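**Student:** Structure, please.
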Amino acid sequence: VTTSKDVEDIRMFDDLLEYLGYGRWSVFIFIICGLCEAYLVAHTLGGAFSTPYLPHTCVYPQQLNTSTSAVIITPIDECVYNVTDNDGDGETRQMKCTEWLFDNSVFGTTLTQEMSLVCDRAYMAPLYTSIYMFGSVFGASIGGLLSDKIGRRPVLVWSLALFFIISCTSTFLYNIQIILTLRFCMGFLHAALLQSSYILALETTRIRARSLVGMMVVTPWALFMIIYGGAGYLFKHWRHVTLALTLPFLLLLLLCWYLDESARWLLVRGKVEEAQKAVVRASKWNRVQPPPLHTLNTIMANLHHKKEVRSTSTWDVLRQQVLSLFVLVRNKQLRTLTMVVCLNFFTASLVYFGLSLSAVNLSANPFVYMMVGGLVEMPPYLITGPILATLGRKKPATFNFCISGLILVVLPFVSKTAGGWVNITIAMLSKMCISSVFVELFLYSAEVFPTEIRIQGLGTGVFCSRFGSILSPFINDILTPLYPWMTSVVIGGLAVTAGIATHLLMPETLGNSLPDMVGDLEDDTTQPQQPPEQLSSPIVQIHQGQGQDKKPDQGNWSDTSITT
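**Tutor:** Predicted coordinates:
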């Protein structure tokens, strides 16, 4: 363990974290939050192996498909066929297929085959993913409010427990409507779980390490994408894959028994005795002397002096957030910033999930595609921070948007003649760029909005990103098979447009003081400040809703987070 504070110097909660230092307590919380991130991969991207498009042919009714039948069957497509009578007036009738023969050579057993999600039911295949994303829209808002009202730990534990039960239950069901309903519930819990775990991790991390933790806590997502691809190849049955990547996380649920509530939240809420228990356990785990009770009272007094905690109803908070959104269109500059931020988030999400779920459309091995997809996401998480600190925010965002978009524009024309590995390589270059954009957007967008509306600006952008993730599966599964070149070109063109809009309409924020009031945007005399000692984590910016010169001592964190 390392510590750099004496107990007599503790005045604020961040001083307490410096005193506690690094140790087993810090590592334990990081592991819990990282595993929460990893747990969600197989369910968020579940449509890749559960409801993929499968080549299929119509199976005609037995009474028609015989050599002695008095009819002639003329296939039209996989969904309908003509039946012509051999005798009489030769009347032709159009019939709908009710049974299909599926090609299981790649995926094995899938929901697409089990539930016949083709033809009139084809919309249910992309809905499997989209309804999950739709649930997360509600989970982000309500989960954030619950996390502030009842605490981080209860929301994390109950979300994890319910998610575990529902995900296991869904693998034993054979009714697609019930499965889709449970998918909505899982999406809701996804956002609540991810959000509460992020907040807990960042509230228990020292300021100097917050940037590193903010970047590293999302790396398990990429690692488990690799594992998910391997599990899909090994088991070849959507139910077995889901169970194999769900049951081991029962251990995570058991580990949460040893997880304490955020001491910062407890102090903000005036629960000093409970906070003391959490701090004493953290001290023992990190092998330092627990601070006395009067130290925690001092911290609580300073927290309440900095920001009075008011008791408000959930409906008052929701009403306040809705009304504050109108501030985002108050003047021309804010309207422009809001428009570009929403375009960027929507496009980044649309492209990211489109690429993550498009192995079949690219004629690539879906399991290798998923593993390589996880592999190429790791560099952006690790190197984007130093790049942004060196080159600024605007140039990397513009470059990555444009390169990702241009690759998508040429991809359908190259994939016609290229092999599977060529398609994977080209698609992964685009995905690497768009993954970098995601990391960049959270920090960049946090810096362009004034402090008084930063939460609303970021929340609106993240809200738009969810619509990109909802729309993406329908484009992949329904439009792309019909118009493969058009959808890729349109989405790629949208990414290029987002890059150009960023270059032309967004300001550079590196080294500049952050605006605090809306009126500051109209002040052309903004003075540059000294570059910060370290690049703040994008996740910190979102939860904090503050500039780089603020400390997250507030109890009410934002309800937005990176929920890929």
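
**Student:** From now on I want contacts and neighbour counts done on CA atoms only, so please keep to that.
**Tutor:** Fine.

**Student:** which stretches of this protein form strands?
**Tutor:** Along the chain, counting by DSSP state E, strands occupy 56-58, 71-75, 80-85, 92-96, 100-102.

**Student:** Tell me which of those strands lies nearest to F224.
**Tutor:** The closest approach between F224 and any of these, judged by Cα to Cα, belongs to strand 100-102 at 29.0 Å.

**Student:** How far off centre is the closest one?
**Tutor:** Averaging C-alpha coordinates over strand 100-102 and over its chain gives two centres that are 34 Å apart (Cα atoms, centre = their mean, to the nearest Å).

**Student:** Give the other helices and strands that that strand contacts.
**Tutor:** The contact analysis (3 or more Cα pairs under 8 Å, 6 or more residues apart in numbering; DSSP states H and E) places strand 100-102 against strand 56-58.

**Student:** to the chain's geometric centre, what's the distance from the strand it packs on?
**Tutor:** Relative to where its chain is centred, strand 56-58 has its mean C-alpha point 35 Å off (Cα atoms, centre = their mean).

**Student:** and it, which residues are buried?
**Tutor:** For strand 56-58, burial by neighbour count (16 or more other Cα atoms under 10 Å) applies to H56, T57, C58.

**Student:** ok, those residues vs S313, which is closest?
**Tutor:** Closest approach between the buried residues of strand 56-58 and S313, by Cα to Cα: H56, at 53.7 Å.

**Student:** isn't I226 right up against E377?
**Tutor:** No - using Cα atoms under 8 Å, I226 is not in contact with E377, being 10.3 Å away.

**Student:** okay, the buried residues of strand 56-58 in JSON lines with distance to L303 next?
**Tutor:** Formatted as JSON lines, the buried residues of strand 56-58 follow (distance: Cα to Cα, whole Å):
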{"residue": "H56", "distance to L303": "63"}
{"residue": "T57", "distance to L303": "66"}
{"residue": "C58", "distance to L303": "68"}
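
**Student:** Out of these, the closest to L471 would be?
**Tutor:** Once Cα to Cα is applied, the member of the buried residues of strand 56-58 that ends up nearest L471 is H56, at 24.5 Å.

**Student:** Which positions within stretch 104-112 qualify as buried?
**Tutor:** F107, G108, T109, T110, L111, T112.

**Student:** Need the nearest residue in space to the third one, chain neighbours excluded.
**Tutor:** In space, T109 comes closest to H237 once its chain neighbours are excluded; the distance is 4.7 Å by Cα to Cα, 6 or more residues apart in numbering.

**Student:** Second chain to compare with the first, below:
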Amino acid sequence: MGATEDGFDDLLTSIGFGPWQIIGISATLLVVAQIPIHQVGSPFLNGPMSFRCSPTPPSEELSRVPDLRKANGTYFNNKCLEVPMDFRNNIASISSNGTAHFTGLASCPYVEYDTSIFASTIYSDWHTICEQEYMRPLYQMVYNTGGLIGSTMCGHIGDKLGRKASILIGSVGHLIAVVLMLTIPSYPIVLTMRFILGVMVSVMLLPSWSLALEVSLPNQRSLVGMLMGLPYSFFTSVNAGVACYLRTWEYILAVGICPGVILIFLVLFLDESPRWLIQRGREEEAIQVLNRAVKLNKSKLSTPLDFTVRKLSQAGTSSERRTADGEETSSRSALRELFRYIRSPAMRLIIILTTPLWFIQSFLYLSVSINANNFTTTSPFLYLALTGAMDASAIILSTPLATRLGRKTMVFGGMFGGALFLLVEQFVPTDFGWAKWVFVMVGFLLIGSAFQVNFIYGPELFPTEVRTRGFGFLNLISQAGFVCTPIVTESLAKNVWWAGGVLFGIAGMLGSLTVLPLPETRNMPLAETLQDAENRMKKSEDKPISDS
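**Tutor:** Now for the predicted structure:
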């Protein structure tokens, strides 16, 4: 491995773990805490509500008698009207009457919503029913599309501007987008802000994740990386409880983004990654940051810090860094860098295999998470709360197992086993509802374990000089899987009841096979350069021979 890699890990070990690392890790935790309300909050924010269409405003007598309106559950029939063509062109806006809302839709001029589960959602506020039903999946898709676009940007932002600047840009943009989404009553604005939220979350997430890993001690990196996912699980369950109490999408969203407000203030005390500063040739800034780390952690170093940093900067990675910086002035630098990595057998194998792996795991994870409205129409709050609990359990259980069994074993076992449970659930009779809940939740537990381990495994596969961009590429593929999720959960699963489970099972089993040829990274120093990645791959290939 490169001298810089081993030397910087030794330096971190000398500094020790303390308040300096806690600040950087806390920033990542706050970034992660904001994601659930956007990623898996659609069953609450955009949850479907049973409705009844009418060509004219319902009578006031019917509106005043709730028992007649419910009519043993048959009043809200979710059926659109067949309206003559001449009537479609002569719909005039008339004030709403009682609980009926004027929609302007030809097949549903007036609509009443069943408010027994939700007081209001985006679904009811903008009437994404009947001929506007196609608009409902857009709410989830535009967010993940924004995340996909953001993934193409965040790698460059994180590597060029730094981890701290990326977190600041993303957190401020995220807060502005939410405020506009809550204050401007327009569905196009809602979708636009959702797209921007996807971009901003990606701009925050990947650099902050890299920062937390890069400041952690080598022997604690796995533990820190695994536990960083706990805020996502915790706030998934918290959002379910908040939604069960508030029942109105604006209030639920406002509470869900509270961690983002705290994050903006925490960034003021956040230091840049010294590992990144050294990679960029900014030795003086790295020395200042590391001096602050020594003071906060109350450490004592045997070697002067400025001497150690300059020695690290002059190691083997410095020549590659200068070459890369020189190439950036050329319009063909990006293409050259791409060819440079494609020519590397190790990186070529990593890119080819991690692409389907991250697409499938993300598709499975989000599909199960937001499938509450298909799996149960009466307990979406319980469903999301349990998925949050299962996700937290996956992190707690997989953290010690990943350090013992390795990344590859955990990812393969989690994806294959989870897919098998989801497939078997399709054959459980509906009379055994408890058994169906068990199979779905255990399947999600296993998939969540693989998903969490992969968020450590993925960045570890790439060298430091392109780690953020490599992780950004994986997140881009992950977002592509997220974008495709509503196609199955909102369309296919509603028309063919068994299609979702069968597709989840087969995809998960096939995806688990892609991890087998990849190198193991457990208890290994982070690769700093392309040559380090090549050496690691060779050692991984030689290991079975030496062991035997």
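
**Student:** Okay, buried residues for stretch 196-209 of structure 1 please.
**Tutor:** S196, S197, Y198, I199, L200, A201, L202, E203, T204, T205, R206, I207.

**Student:** which residues of structure 2 does that stretch align to?
**Tutor:** Taken onto structure 2 by TM-score structural alignment, stretch 196-209 of structure 1 occupies residues 207-220 there.

**Student:** Next: stretch 129-141 of structure 1.
**Tutor:** Taking TM-score structural alignment, stretch 129-141 of structure 1 hits residues 140-152 over in structure 2.

**Student:** for that stretch, which positions count as buried?
**Tutor:** Buried residues in stretch 140-152 of structure 2 (16+ other Cα under 10 Å): 140-152.

**Student:** Likewise for stretch 151-167 of structure 1?
**Tutor:** Neighbour counts over stretch 151-167 of structure 1 (16+ other Cα under 10 Å) mark 151-153, 155-157, 159-161, 163-164, 166-167 as buried.

**Student:** what do you get for stretch 48-63 of structure 2?
**Tutor:** For stretch 48-63 of structure 2, by 16+ other Cα under 10 Å, it's P48, M49, S50, F51, R52, C53, S54, P55, P57, P58, S63.

**Student:** got a list of what the aligned partner of the second one in structure 1 touches?
**Tutor:** In structure 1, the position corresponding to M49 of structure 2 is occupied by L54, as judged by TM-score structural alignment. Contacts for L54 of structure 1 were tallied using Cα atoms under 8 Å, 6 or more residues apart in numbering; they are F102, D103, N104, T112, Q113.

**Student:** can you check A427 of structure 1 too?
**Tutor:** L355, I407, L408, L411.

**Student:** got the contact list for stretch 452-465 of structure 1?
**Tutor:** Contacts for stretch 452-465 of structure 1 (Cα under 8 Å, 6+ apart): 137, 321, 324-325, 327-328, 338, 341-350, 442, 445-446, 449, 516-518, 542, 545-546, 558-561.

**Student:** try 7 Å this time
**Tutor:** For stretch 452-465 of structure 1, the surrounding residues in contact (Cα atoms under 7 Å, 6 or more residues apart in numbering) are 324-325, 328, 338, 341-342, 345-346, 349, 445-446, 449, 516-517, 542, 545, 558, 560.

**Student:** circling back to that earlier point, make a markdown table from the buried residues of stretch 140-152 of structure 2 and add distance to I506 of structure 2 to it.
**Tutor:** A markdown table is the format used below for the buried residues of stretch 140-152 of structure 2 (distance: Cα to Cα, whole Å):
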| residue | distance to I506 of structure 2 |
| --- | --- |
| Q140 | 24 |
| M141 | 23 |
| V142 | 27 |
| Y143 | 26 |
| N144 | 23 |
| T145 | 25 |
| G146 | 28 |
| G147 | 26 |
| L148 | 25 |
| I149 | 28 |
| G150 | 29 |
| S151 | 27 |
| T152 | 29 |
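
**Student:** which two from these end up farthest apart in space?
**Tutor:** Q140 and T152 (19.2 Å).

**Student:** The contacts of L54 of structure 1 in helices, which ones?
**Tutor:** Judged by DSSP state H, the contacts of L54 of structure 1 include T112, Q113 as members of helices.

**Student:** Which of the contacts of L54 of structure 1 are conserved in structure 2?
**Tutor:** When you map the contacts of L54 of structure 1 onto structure 2 and apply both residues aligned by TM-score structural alignment, their matches' Cα atoms under 8 Å, the shared contacts are F102, D103, N104, T112, Q113.

**Student:** Would you mind checking which of the residues you listed is nearest to D524 of structure 1?
**Tutor:** Closest to D524 of structure 1, out of all of these and judged by Cα to Cα, is T112, at 57.2 Å.

**Student:** The closest one pairs with which position in structure 2?
**Tutor:** T112 of structure 1 maps onto Y123 in structure 2, by TM-score structural alignment.

**Student:** That match touches N46, doesn't it?
**Tutor:** Yes - Y123 of structure 2 is in contact with N46 according to Cα atoms under 7 Å; the separation is 5.2 Å.

**Student:** Can you tell me which of the kept ones among the contacts of L54 of structure 1 is closest to M186 of structure 1?
**Tutor:** When those are compared for distance to M186 of structure 1 (Cα to Cα), T112 wins out at 19.8 Å.

**Student:** Helices of the stretch 451-564 of structure 1, residue ranges please.
**Tutor:** Using DSSP state H, counting those that start in this stretch, the helices found in the stretch 451-564 of structure 1 span residues 454-474, 480-482, 484-505, 538-544.

**Student:** of all those, which lies closest to S283 of structure 1?
**Tutor:** For the helices of the stretch 451-564 of structure 1, proximity to S283 of structure 1 was assessed by Cα to Cα; helix 538-544 is nearest, at 24.3 Å.

**Student:** Summarise which helices and strands that closest one is packed against.
**Tutor:** Counting contacts by 3 or more Cα pairs under 7 Å, 6 or more residues apart in numbering; DSSP states H and E, helix 538-544 of structure 1 packs against helix 420-448.
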